[in-house]
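Enquirer: Mind looking at a prediction? Sequence and model below.
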Amino acid sequence: MSAVTRLFLSSTRPTGALKFIRATFATQPGSKEHIESLIKDKKLVVFMKGTPDAPQCGFSNAVVQILRFHGVNEFDSYNVLQDENVRQGIKDYSNWPTIPQVYINGEFIGGTDIMIEMHKNGELIEELEKIGIRSDLLDNPDKQA
């Protein structure tokens, strides 16, 4: 009998066994709880293919370039190509089928198309200000394309 089975069977209170099972399995990569732990209390998170320094697809690269255009070089990122569970888990969590996915203050913002639109209409500057990041475009208006 495995240690897990013994622990489960030796529990005299069903709530103890249930707590053990939840603690063991709830934090599996890709679970809702795991995804929440990756975005919780973080200002800016990008789930992408590759890394900011080496994006593995054009859409992920576009999001990184938009952020850099605004002077945002520091943000949390997760390479979904390293873990299929996280890759599928983030899609399930957001109910959004594509990667990359951008989260600001724990809130799902969108993917590449949304980021491009927010950049064009100025909403991205406002969202960045909400998390204490001043866009470079405010200081360099000639930089706008």
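Expert: The structure has been received and is ready for your questions. Numbers count the residues shown, from 1 in each chain.

Enquirer: switch to C-alpha atoms for all contacts and neighbour counts from now on
Expert: Noted.

Enquirer: where's residue 85 relative to residue 79, distance?
Expert: 12 Å (CA to CA, to the nearest Å).

Enquirer: Put this next to the previous one:
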Amino acid sequence: MSAEAMQILKQEVENNPVVLYMKGTPDFPQCGFSARSAEALKAVGAPFKAVNVFDDEEVYRQGVKTFSNWPTIPQLFINGELVGGSDIIVDLFQSGELKTMVESATAQ
């Protein structure tokens, strides 16, 4: 992964309280895991930045996996920290923790 790709990812997760790297977009997800993750964030009313990993193969599709040391997409970052993938996001949503985490991260 290039230094430029690393810098792009670092800036995105540091400058946005909630970032979801996903396949597709929240309105047009391109895999079920990404769809479930985006729906969970929408359901808790989370303002979030969604990044379509298909937009840039080097930076997003492969780079985010190296950046986070997490092998799968989607990936959720809150306050610059990796939260996890689809299963973790759905579990946090079902327990109510996702709403708390997002509200805390996005409070002005």
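Expert: In hand now; what should we look at? Remember, it's a predicted structure, so these values are computed and weren't measured experimentally.

Enquirer: what's the TM-score here?
Expert: With the length set by TM-score structural alignment, normalised by the length of the second structure, the two chains reach a TM-score of 0.88; 105 aligned residues with a CA RMSD of 1.5 Å.

Enquirer: Looking at residue 85 and residue 79 of the first structure, which is more packed in?
Expert: Taking other CA atoms under 10 Å, residue 85 of the first structure and residue 79 do not tie; residue 79 has more neighbours (19 against 15).

Enquirer: and that one, how far is that from residue 51 of the first structure?
Expert: From residue 79 of the first structure to residue 51 of the first structure the distance is 6 Å (CA to CA).

Enquirer: Check whether the spatially most central residue of the second structure sits in a helix, strand or coil.
Expert: Computing the C-alpha centroid of the second structure and ranking residues by CA atoms, centre = their mean puts residue 20 first, at 1.9 Å. Using DSSP: H, G, I helix; E, B strand; the rest coil, the secondary structure recorded for residue 20 of the second structure is strand.

Enquirer: Mind telling me what it corresponds to in the first structure?
Expert: With TM-score structural alignment defining the correspondence, residue 20 of the second structure maps onto residue 46 in the first structure.

Enquirer: what comes up buried for stretch 21-32 of the second structure?
Expert: Applying a neighbour-count criterion of 16 or more other CA atoms under 10 Å, one finds 21, 22, 23, 24, 25, 26, 29 buried in stretch 21-32 of the second structure.

Enquirer: for stretch 114-132 of the first structure, same thing?
Expert: Neighbour counts over stretch 114-132 of the first structure (16+ other CA under 10 Å) mark 115, 118, 119, 124, 125, 127, 128 as buried.

Enquirer: Burial check on residue 77 of the first structure, number of neighbours?
Expert: Residue 77 of the first structure, neighbours per other CA under 10 Å, totals 19.

Enquirer: How about residue 66 of the second structure?
Expert: When neighbours are counted by other CA under 10 Å, residue 66 of the second structure comes out with 14.

Enquirer: for the aligned partner of it in the first structure, what are its contacts?
Expert: When the first structure is aligned by TM-score structural alignment, residue 66 of the second structure is paired with residue 92. Going by CA atoms under 8 Å, 6 or more residues apart in numbering, residue 92 of the first structure touches no other residue.

Enquirer: how near is residue 92 of the first structure to residue 86 of the first structure?
Expert: Applying CA to CA to residue 92 of the first structure and residue 86 of the first structure gives a distance of 10 Å.

Enquirer: cool, and residue 24 of the first structure?
Expert: Using CA to CA, residue 24 of the first structure is found at 17 Å from residue 86 of the first structure.
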